[in-house]
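S.K.: just a sequence and a predicted model for now, questions to come.
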Amino acid sequence: MKRFCLALDLVDDPALIAEYEQYHEKIWPEITASIVDAGVHDLEIYRIGVRLFMILEVGDAFSFEQKAAMDAANPKVQEWENLMWKYQQALPLAQQGEKWLLMDKIFDLKVQ
């Protein structure tokens, strides 16, 4: 099992943030299926202000490239992503077309 953490910002508008959170109270079943089919076992999103933080728990066979290819071929995922972009904005350091950015782990406390 692997864990990845990603970040993205929301548009700084309280009404849009509220709408975004409402969509995430019950995401479309096709989106849930696409996430599971890509090998994601657990996914959580946290928010503080406009900053989003996503934690993915994935199997060893998971690949971001494979998930991107699956998403690109899925019209419902593309519809969801286009809708969510109304609420999201790229981080300042994102390259053109990047949304969620993978974060680097800089500390890990393991208590035995």
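M.R.: Now that the structure is in, tell me what you want to look at.

S.K.: going forward, measure contacts between C-alpha atoms and count neighbours the same way
M.R.: Noted.

S.K.: just checking, what packs against the helix or strand where Val77 lies?
M.R.: According to DSSP states H and E, Val77 maps onto helix 75-84. If contacts are counted by 3 or more Cα pairs under 8 Å, 6 or more residues apart in numbering; DSSP states H and E, helix 75-84 sits against helix 29-37, helix 64-72.

S.K.: just want the angle from that helix to helix 64-72.
M.R.: Using axes from the mean of the first three to the mean of the last three Cα atoms, to 10 degrees, the inter-axis angle of helix 75-84 relative to helix 64-72 is 90 degrees.

S.K.: in addition, the following structure is provided for comparison:
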Amino acid sequence: MQRFCLALDLKDDPELIAEYEQWHAKGKGWPEVRQNDLKAGILDLQIYRTANRMFMILDTDDEFTFAKKAQLDANNPYVQEWERLMWTFQQPLPWANEGEKWVRMDKIFQFDT
């Protein structure tokens, strides 16, 4: 299993943030998008928020790559429509590359066992 952590900002508007959270409430996500994620090798996906900053945890199988995920996403009209809809609520991090949404985070600490 692999784990990836990513960050993205929401537009700093309480009404937009509330609507974004409604789209992510249990049972509200699009099943076609979930199936695409499963096909890409995503085993679990969690999103946390503080103010307008979001943090995503992706747990994936060992064969998962972001290139494979991007290819599946590009060929799935439901994912494309979902991403267009979500972008109405989201904004790139100040240091994101052109066209980059979720930015991968570097692990800087872990308990020694």
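M.R.: The structure has been received and is ready for your questions. Computed from a predicted model, the values in this text were never measured in an experiment.

S.K.: and the TM-score between them?
M.R.: The pair, once superposed, lands on a TM-score of 0.97 when counted by TM-score structural alignment, normalised by the length of structure 1; 111 aligned residues with a Cα RMSD of 0.7 Å.

S.K.: the helix holding Val77 of structure 1 maps to which residues in structure 2?
M.R.: Taking TM-score structural alignment as the measure, structure 2 aligns residues 77-86 with helix 75-84 of structure 1.

S.K.: scan structure 1 for its longest helix.
M.R.: For structure 1, the longest helix by residue count, based on DSSP state H, is helix 14-25.

S.K.: just to revisit the earlier point, what's the helix holding Val77 of structure 1 in contact with?
M.R.: The contact list for helix 75-84 of structure 1, computed with Cα atoms under 8 Å, 6 or more residues apart in numbering, reads 20, 30-31, 34, 71-72.

S.K.: select only the buried ones of those in PyMOL?
M.R.: Only the buried members of the contacts of helix 75-84 of structure 1 end up in this PyMOL selection, burial being decided by 16 or more other Cα atoms under 10 Å:
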select buried, resi 20+31+34+71
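
S.K.: need the contacts of helix 75-84 of structure 1 in a markdown table (columns: distance to Glu65 of structure 1).
M.R.: Formatted as a markdown table, these follow (distance: Cα to Cα, whole Å):
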| residue | distance to Glu65 of structure 1 |
| --- | --- |
| Tyr20 | 26 |
| Glu30 | 20 |
| Ile31 | 17 |
| Ser34 | 14 |
| Asp71 | 10 |
| Ala72 | 11 |
